[in-house]
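Novice: What follows is a predicted protein model with its sequence.
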Amino acid sequence: MKSTQRLSDLTVMSADQLQEELLKLKKEQFNLRFQRATGQLENTSRVSQVRKDIARIKTLQRSKTASASA
């Protein structure tokens, strides 16, 4: 996910789209951790951006499932 993508873009996504986006971000997070461990990471702030984006998506997923069950 690009850092310019906002919360409003995520809220209009379906549950499947959110799951796909979450999978992409987790792969990116793994690659960033690997780059950090090998000393090849140049943009260190991207690690925290990805973590926050993952948290946003998980929060939206929980709120959508809670509203669907209520």
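Specialist: Looks like it came in fine. These figures come from a predicted structure and were not determined experimentally.

Novice: going forward, measure contacts between C-alpha atoms and count neighbours the same way
Specialist: Fine.

Novice: State the distance from Lys58 to Asn43.
Specialist: Separation of Lys58 from Asn43 (Cα to Cα, to the nearest Å) stands at 24 Å.

Novice: and here's the other structure:
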Amino acid sequence: MKASELRAKEPAELNKELLELLKAQFSLRMQLATQQLSNHAQLGNVRRDIARVRTILREKGAAK
């Protein structure tokens, strides 16, 4: 997901997206712990997406 796509969203939508990403991260961590995760790069991608969403939320909060 690109930062430009995230900037177009409202803060409520970003919070919803953040919750979905956190659930996905939890799921991937559980798969990693049980050795069911085949693509370890997914975990890093989700972490970066979470960071992007939090950064955009913080930017929108500072703009007010």
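Specialist: Looks like it came in fine. Given the structure is predicted, the values throughout are model-derived calculations rather than measurements.

Novice: Tell me which of Lys58 and Asn43 of structure 1 has more neighbours.
Specialist: Lys58 (15 against 9; other Cα atoms under 10 Å).

Novice: Helix or strand: which one has the residue most central in space within structure 1?
Specialist: The centroid of structure 1 falls nearest to Ile54 when counting by Cα atoms, centre = their mean (3.0 Å). Under the criterion of DSSP states H and E, Ile54 of structure 1 resides in helix 45-69.

Novice: And that helix, how far out from the chain middle?
Specialist: With Cα atoms, centre = their mean, to the nearest Å as the basis, helix 45-69 of structure 1 stands 7 Å off its chain's centre.

Novice: just checking, what packs against that helix?
Specialist: Applying 3 or more Cα pairs under 8 Å, 6 or more residues apart in numbering; DSSP states H and E, one finds that helix 45-69 of structure 1 contacts helix 7-11, helix 15-38.

Novice: packing partners for the first one?
Specialist: Using 3+ Cα pairs under 8 Å, 6+ apart as the contact criterion, the neighbours of helix 7-11 of structure 1 among helices and strands are helix 45-69.

Novice: tilt between the helix it packs on and helix 15-38?
Specialist: Helix 45-69 of structure 1 and helix 15-38 are oriented at 160 degrees to each other (axes from the mean of the first three to the mean of the last three Cα atoms, to 10 degrees).

Novice: Can you give me the neighbour number for the corresponding residue of structure 2 for Leu18 of structure 1?
Specialist: In structure 2, Leu18 of structure 1 lines up with Leu14, judged by TM-score structural alignment. Neighbours of Leu14 of structure 2 under the rule other Cα under 10 Å: 18.
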